[in-house]
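In: let me see the structure of the following:
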Amino acid sequence: MAESQGFVIQNTMDEIIDGLYVGSSMAETDKEKLKSCSITHILTVASHYPPTHPEDFIYKSISIDDLPEENIIQYFPECNAFISDVLSVGGRILIHCMAGQSRSAAVTVAFIMQRDKLSLEDALQMVKEKRPQIYPNSGFLDQLELYYDLGYQVSANKPLYRRFLISHSAEHFKEYGSIEQVAAGADPSVHKGLPVQRLVRCKKCRRALVTETNILDHQAGAGQIAFSYKKRNSNGMDTPHAFPQNRACSSLFVEPMEWMDGVNEGLLENKIICPKCLAKLGAYNWAGAQCSCGKWITPSFQIHRNRVDEVRQR
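Out: Here you go, the predicted structure:
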């Protein structure tokens, strides 16, 4: 930072690692500064922000607001690939948002986490040493923690990421009354290669329905629970990667599944029917439903235990 007439002026851009700069919108508009730093590429992480110098630099734009509920993790793989390609050929890149504090910082931290296989805390500290004013919002920090838990691989094949997407869809429903996107669990009857220790089957026709990774864990009792993707639960305990169900409950609460009618069409509630014999298994509702133990589950994809068999496999 520099001082001018008693005021502290924050740098518009700072070099974090060799060839990678983080900055504000002022940095993106300062052509002279960009040229002096030999910038060749600009990654814009801001909402509806048009390039200022499209003839002078190669741009990539991610349109996203600086809000905790925004899904920024979905962009980490393509941003990482873009940054890696630039740096691998000796290019120099500016990553910017509006203030150069939240969105651009989150993308930069994600890149460094993946490149150096670092935790969120270590990567964040590394960036802060070069640009102290960075401050990703709380939702972005949660998603960066999730990124670490996912092993830096953003894929709907991973249960934790599906739970994040389900949680994101539930928040969208609360705000707008509609479902934006659904991350449905893989149908174990179709995807035969799934590693399975516990299988839930229709009691009438024995068709495979869900595995242990599709089941939502909750403790019996009053209160409310939602799909959780965070590393720690409300009690501070580590959230397991397999999700055992409380045996005292008369229902299983599961993820939305590929075979459920209406899930991919955005229906807000519907019956859950066995896709083979059409036996009624339960119901789902994005507004939630109450378990027999008193817990309110949001969203609720509820399968009655007396309609299915649970099989443990070696």
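In: can we go C-alpha only for contacts and neighbour counts from here?
Out: OK.
In: contacts for the helix or strand hosting residue 165?
Out: Taking DSSP states H and E as the definition, one finds residue 165 inside helix 159-176. Identification of contacts with helix 159-176 by Cα atoms under 8 Å, 6 or more residues apart in numbering yields 69, 71, 146, 150, 154-156, 178-185, 213-214, 226-229, 241, 255, 286-287, 298-299.
In: I have a second one here; can you model it like the first so I can compare?
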Amino acid sequence: MEKKVEVEVHASSSLDDENLDISVDLIDDGLYLGNLACAHDHKTLEKLKITHILTIDLVPLPRTILDRPNLTFKYVKLADVPREDLISHLPECNDFLKQAICDNGSVLVHCYFGVSRSAAVVIGYIMEKYSLCYEDAFALVKSKRRFIGPNIGFVAQLKLFGHMGYKINKDDPRFKQFRLKMAGQKLKQIKILPQLFADLVKPDPGIIHERPDPIVYRCKKCRRIVASQNNIIPHIPKQVKIELAKKGIRPPPSKLTGLTCAENGQLLIDKLKSLACQIINEDAGASTVEEDGASPQVLDGYNEQNMVDSSCKCPCGQKVAPAFYLVPSKVEWSNIVQNVQITV
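Out: Just a heads-up that it's a prediction; the model follows:
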């Protein structure tokens, strides 16, 4: 652990690769954190006995480096911006690092400067290896490489990674919200929902299922199922959130038993493929009722964009995005027995 290569902070205003000084530090046994220049320098790689290279950048390493013998590479395409999805790559990156070190190899993790993206990945690895929170893992890595600084988005994702037990838990409320925001951003950029996020658009809860959800919500006017318990998005009431923030407390919604609006009558639901009713005000129970009085139609007009890229403000004052709001007085709760009786 005492072994260390001289660190030179890059201070040039040019972004040409040739102007980068070699910068690399030993963070943990067999784990180095450095910049692009280090990954390009064959002598440095030989001196450190590097066997594996993990690249976190917008472009992979050139073929002249990838063709070198006795080196194993992994590439993750990632920009150094807060909205990038880092957390989804952490498990696979950690597996790569663990396998390399387990095989008695030495790994270089790098991005362009070795400050934000690669540092975030290394912090995620240290968090999992030593069961540390973000703050402690950051302090440990910073003690080895003084000028690291993951951007604010990566910091939030690393904290979420720790909250989920250093793994991806798709049922975690915070992770659900994170993925919904990611999907909305991608949709704005490319005008189509990527297949990666297809599971976020939930199936119509009104369709007959072999195993009906134990708790559903029905429109009092048309009697159609508009949501199930699994569609409810728990969130902290705004006033409670303010009070907790004053005390420096930010617990996850899943642990705020009795404090979430979803448990106190306010219903915000995630995105569904179709809805028979939108319950949006005190004057109408359904916004899709035909003028001639026919039954409400399924909202075919709700395309992927407005299903994902939308938000609403809960009566508690907290804005939740993306979500639909169901007025409690316009829906009724139905348990599993009632659900089976009606849907069969």
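In: before we move on, the earlier item: so how do I select the buried members of the contacts of helix 159-176 of structure 1 in ChimeraX?
Out: A single ChimeraX command selects the buried members of the contacts of helix 159-176 of structure 1 (16 or more other Cα atoms under 10 Å):
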select :71,146,154,156,178,179,181,182,183,184,185,213,214,226,227,228,229,255,286,287,298,299
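In: next step: the contacts of helix 159-176 of structure 1 restricted to strands.
Out: Here DSSP state E is the test, and the contacts of helix 159-176 of structure 1 give 226, 298 as lying in strands.
In: okay but residue 295 of structure 1 is in contact with residue 226, surely?
Out: No - with contact defined as Cα atoms under 8 Å, residue 295 of structure 1 does not count as touching residue 226 (10.3 Å).
In: in stretch 22-36 of structure 1, what's buried?
Out: For stretch 22-36 of structure 1, the neighbour count (16+ other Cα under 10 Å) marks 22-28, 31, 34 as buried.
In: where does residue 49 of structure 2 land in three-state SS?
Out: Here residue 49 of structure 2 is recorded as coil under DSSP: H, G, I helix; E, B strand; the rest coil.
In: who touches whichever strand or helix holds residue 272 of structure 1?
Out: In this structure, residue 272 of structure 1 sits in strand 269-273 according to DSSP H and E. Outside of strand 269-273 of structure 1, the residues within contact range by Cα under 8 Å, 6+ apart are 260-262, 279-286, 302-303.
In: reformat these as a markdown table; add distance to residue 97 of structure 1 and secondary structure.
Out: Shown next, in a markdown table, are the contacts of strand 269-273 of structure 1 (distance: Cα to Cα, whole Å; DSSP: H, G, I helix; E, B strand; the rest coil):
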| residue | distance to residue 97 of structure 1 | secondary structure |
| --- | --- | --- |
| 260 | 40 | coil |
| 261 | 41 | coil |
| 262 | 38 | coil |
| 279 | 52 | coil |
| 280 | 50 | strand |
| 281 | 48 | strand |
| 282 | 46 | strand |
| 283 | 43 | strand |
| 284 | 39 | strand |
| 285 | 38 | strand |
| 286 | 34 | coil |
| 302 | 42 | strand |
| 303 | 45 | strand |
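In: can you list those residues in TSV and add distance to residue 194 of structure 1?
Out: TSV is the format used below for the contacts of strand 269-273 of structure 1 (distance: Cα to Cα, whole Å):
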residue	distance to residue 194 of structure 1
260	19
261	22
262	24
279	24
280	25
281	23
282	24
283	25
284	24
285	27
286	27
302	22
303	21
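In: how about the residues you listed, which pair is most distant?
Out: Farthest pair in those (Cα to Cα) is 279 and 286. Separation: 21.7 Å.
In: what's the neighbour count on the residue lying closest to residue 219 of structure 1 once chain neighbours are set aside?
Out: Nearest residue to residue 219 of structure 1 in three dimensions, chain neighbours excluded: residue 246, at 6.3 Å (Cα to Cα, 6 or more residues apart in numbering). Residue 246 of structure 1 has 15 neighbouring residues, counting by other Cα atoms under 10 Å.
In: ok, now residue 208 of structure 2?
Out: Residues contacting residue 208 of structure 2 under the criterion other Cα under 10 Å number 13.
In: what's the answer for residue 21 of structure 2, then?
Out: If you count neighbours by other Cα under 10 Å, residue 21 of structure 2 ends up with 18.
In: how close does it sit to residue 202 of structure 2?
Out: Distance from residue 21 of structure 2 to residue 202 of structure 2, counting by Cα to Cα, to the nearest Å: 50 Å.
In: now residue 320 of structure 2
Out: On the measure of Cα to Cα, residue 320 of structure 2 and residue 202 of structure 2 end up 18 Å apart.
In: so what's the aligned residue in structure 1 for residue 87 of structure 2 up against?
Out: Correspondence of residue 87 of structure 2 to structure 1, assessed by TM-score structural alignment: residue 73. Counting by Cα under 8 Å, 6+ apart, residue 73 of structure 1 touches 140, 143-144, 147, 154.
In: out of those, which is most surrounded?
Out: With neighbours taken as other Cα under 10 Å, the top of the contacts of residue 73 of structure 1 is residue 144, carrying 26 neighbours.
In: skipping its backbone neighbours, what lies nearest the residue mapped onto residue 152 of structure 2 from structure 1 in space?
Out: Correspondence of residue 152 of structure 2 to structure 1, assessed by TM-score structural alignment: residue 138. Using Cα to Cα, 6+ apart and skipping the chain neighbours, the partner closest in space to residue 138 of structure 1 is residue 68 (5.9 Å).
In: for the one you found, which residues are in contact?
Out: Neighbouring residues of residue 68 of structure 1 by Cα under 8 Å, 6+ apart: 137-140.
In: residues contacting residue 8 of structure 2?
Out: Residue 8 of structure 2 is in contact with 21-23, counting by Cα under 8 Å, 6+ apart.
In: same question for residue 104 of structure 2.
Out: The neighbours of residue 104 of structure 2, taking Cα under 8 Å, 6+ apart as the test, are residue 30.
In: state whether residue 295 of structure 2 is indeed within a strand.
Out: No - Residue 295 of structure 2 is assigned coil when assessed by three-state DSSP, not a strand.
In: I figured it hits residue 223, correct?
Out: No - assessed by Cα under 8 Å, residue 295 of structure 2 is found out of contact with residue 223, at 10.4 Å.
In: between these two, which contacts overlap?
Out: Common contacts of residue 295 of structure 2 and residue 223 (Cα under 8 Å, 6+ apart): none found.
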